[in-house]
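Novice: Sequence and predicted model, in that order:
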Amino acid sequence: MTTQIQQAQVLHDLHVKGNPLVLVNIWDAGSAAVIEHTGAKVIATGSWSVATAHGYEDGQAFPFTDVIENLKQIKQKVQLPITIDIEGGYGHTPEQVFQSVQMIIEAGAVGINIEDQIIGEQRLYSVEEQCARIAAARQAADQLGIPLFINARTDIFLQADPLSSASVQKEHADHALTRAKAYARAGANGFFVPGLSDPTCIQMLCTHSPLPINIMLTTDTPSVSELSAWGVSRISYGPSPYQQVMNTLQQIGQDALMS
């Protein structure tokens, strides 16, 4: 049986520049089993999908005890490495992040997403604050002896005006690169930039970031083949799989009632 340490190493090894790990994000044990059967290499949750599927809003409204229980159910259903979106770490302080991450690892995960947005506010933690939180996550993993893959997410581009000028976009990209370098020093393993779709900025980050770059697919994002060619190491589908499944379910219900 593959150990948790081995699964963590598999997750690390799958982040290859130009040959990205593609993640179709799931929300519960049933959706995880479906994705495993497609030949996926890793199971990854998305916080929005998980929260919505369980009747909650995104933004850590889904109770952390339920996050853990959902993870345990997924773990019982699949054999693949599991990476969990824990939003802001379910705590502001490094100490709270430390506790959350230890519980996530003990429940079976080998990777996390942790964001630098302050939950409930339209601003980010300072670089120093977020580095302390990432370092706490790394310390929690080290104490348990698991080489956890910490995917450090920045919300710079999600909070930015999508119609901003090229010069402003470059400023955002430069800011992101500063954070990528700092997060790497703090113990992160990947850098997640949801909301980024500008080809020049993506290529710049892939070239200069010390961490593998993770892009989330949207209607505005370049194609998987283009992202691969530019050096992206991880591509996430985010909430779109859940949305598409629910749209299909809605159509089935409407068709059934009209028949």
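Specialist: Structure's in. What do you need?
Novice: Every contact and neighbour count from this point should use C-alpha atoms.
Specialist: OK.
Novice: so where do the helices sit in the stretch 151-259 of the chain?
Specialist: 156-159, 166-186, 199-208, 224-230, 240-258 (DSSP state H, counting those that start in this stretch).
Novice: quick one: which of these is nearest F62?
Specialist: F62 lies closest to helix 240-258 among these, at 16.5 Å (CA to CA).
Novice: May I see the buried residues of the closest one?
Specialist: For helix 240-258, the neighbour count (16 or more other CA atoms under 10 Å) marks S240, P241, Y242 as buried.
Novice: put this beside the first:
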Amino acid sequence: MNTKDKAHQLLHLHEQRAILQVVNVWDVASARVVADLPGTTALATASHSIAATFGYDDGENIPVELMLDMCGRIASATDLPVSADLEAGYGDPGETVRRAIGVGIVGANLEDQMKPLIESVENVAEVTKAAEKEEVGFVLNARTDAFIRAGDRPLDDVISDAIERGRAYLDAGAACIFVPGLLSEQTVIRLVEGIGEHRVSVINVPGSLTPARLEQLGVARISYGPWTQRVALTALQASARELLTGGHLPEGTQPLN
């Protein structure tokens, strides 16, 4: 598929009743391993994981050129649509998305970092304009940090902020609203009611609702952020510990193609 077709396919995956699960990847090897699995329909990068691969802390500390280069390598390694975690846009969301499209990316997360709503809406609109100029139906998964920056604010206020921002980002051209955090079932219900069915995207962390339950509640998409890299590194550390104490590689270890 070409870039336009991949973008169309990614949007379709968000809109269908079955929930979209994207297992986050951080390099070509991890992308190929996940892409080869039955049931994988799209991939998403994890900014934290890519930054860590190159020795940078998360939070736009990695040079944007290095981040986009890895995203492009991942997109080139698979025929599946790839959505990229572009943090807050590296100072110029529209230009960053334009460059991302140029390396084969057809969707992205964009953080609002709880900046003033008008500024955040303008950033979403800039991404939409950039994608239109590239003539690609880019799938923007606009992220609100209402929960992860909530502090000790009342839950009702946090949910109201997430809904207000989510609706505003949809109006500005976003396809889906990403609300990261450890969310209770009742909170997910309220978010879906307030933002819309098949318009809410969540991250699953230890203790999160199951994918089956989230699908029943009308959530559009689940991602896993840096947790997939942590799983891989935990397994690596456990294997290294076994080897260094006289053990063997785990049975069933598969060769990489």
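Specialist: Thanks, I have the structure now. Computed from a predicted model, the values in this text were never measured in an experiment.
Novice: Any idea what the TM-score is?
Specialist: After superposition, the two chains reach a TM-score (TM-score structural alignment, normalised by the length of the second structure) of 0.91; 244 aligned residues with a CA RMSD of 1.4 Å.
Novice: coming back round to it: now tabulate the buried residues of helix 240-258 of the first structure in TSV and tack on distance to V232 of the first structure.
Specialist: Putting these into TSV (distance: CA to CA, whole Å) gives the following:
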residue	distance to V232 of the first structure
S240	20
P241	21
Y242	24
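Novice: quick one: which of the residues you listed is nearest to K170 of the first structure?
Specialist: S240 (27.4 Å).
Novice: right, and the helices of the stretch 151-259 of the first structure - which one's nearest D85 of the first structure?
Specialist: Across the helices of the stretch 151-259 of the first structure, D85 of the first structure has its closest neighbour in helix 240-258 (14.9 Å, CA to CA).
Novice: whereabouts in the second structure does that closest one align?
Specialist: Mapped onto the second structure using TM-score structural alignment, helix 240-258 of the first structure spans residues 227-245.
Novice: Might you calculate how far that stretch sits from the centre of the chain?
Specialist: Chain-centre distance of stretch 227-245 of the second structure: 24 Å, with CA atoms, centre = their mean, to the nearest Å.
Novice: from the buried residues of helix 240-258 of the first structure, which is closest to I5 of the first structure?
Specialist: For the buried residues of helix 240-258 of the first structure, the minimum distance to I5 of the first structure (CA to CA) is 28.8 Å, reached by P241.
Novice: wouldn't that closest one be in contact with S31 here?
Specialist: No: applying CA atoms under 8 Å as the test, P241 of the first structure and S31 come out as separate, 9.7 Å apart.
Novice: List the contacts of the aligned partner of T221 of the first structure in the second structure.
Specialist: Alignment note (TM-score structural alignment): T221 of the first structure maps to S208 of the second structure. With contact set as CA atoms under 8 Å, 6 or more residues apart in numbering, S208 of the second structure has these partners: L182, L183, S184.
Novice: quick one: the residue positioned nearest the centre of the first structure from T248 of the first structure, how far?
Specialist: Closest residue to the average C-alpha location of the first structure: N113 at 4.1 Å, with CA atoms, centre = their mean. Relative to T248 of the first structure, N113 of the first structure is positioned 28 Å away (CA to CA, to the nearest Å).
Novice: Would you enumerate the residues in contact with C176 of the second structure?
Specialist: H14, V139, L140, N141, A142, L170, H198, R199, V200, S201, A220.
Novice: Helix, strand or coil: sort out Q21 of the second structure for me.
Specialist: strand (DSSP: H, G, I helix; E, B strand; the rest coil).
Novice: That one contacts E215, correct?
Specialist: No: contact criterion CA under 8 Å: Q21 of the second structure and E215 do not qualify, at 10.2 Å.
Novice: Leaving out the residues flanking it, which one is nearest to the equivalent of P180 of the second structure over in the first structure?
Specialist: Matched by TM-score structural alignment, P180 of the second structure corresponds to P194 in the first structure. Spatial nearest neighbour of P194 of the first structure, excluding adjacent residues (CA to CA, 6 or more residues apart in numbering): M216 at 5.2 Å.
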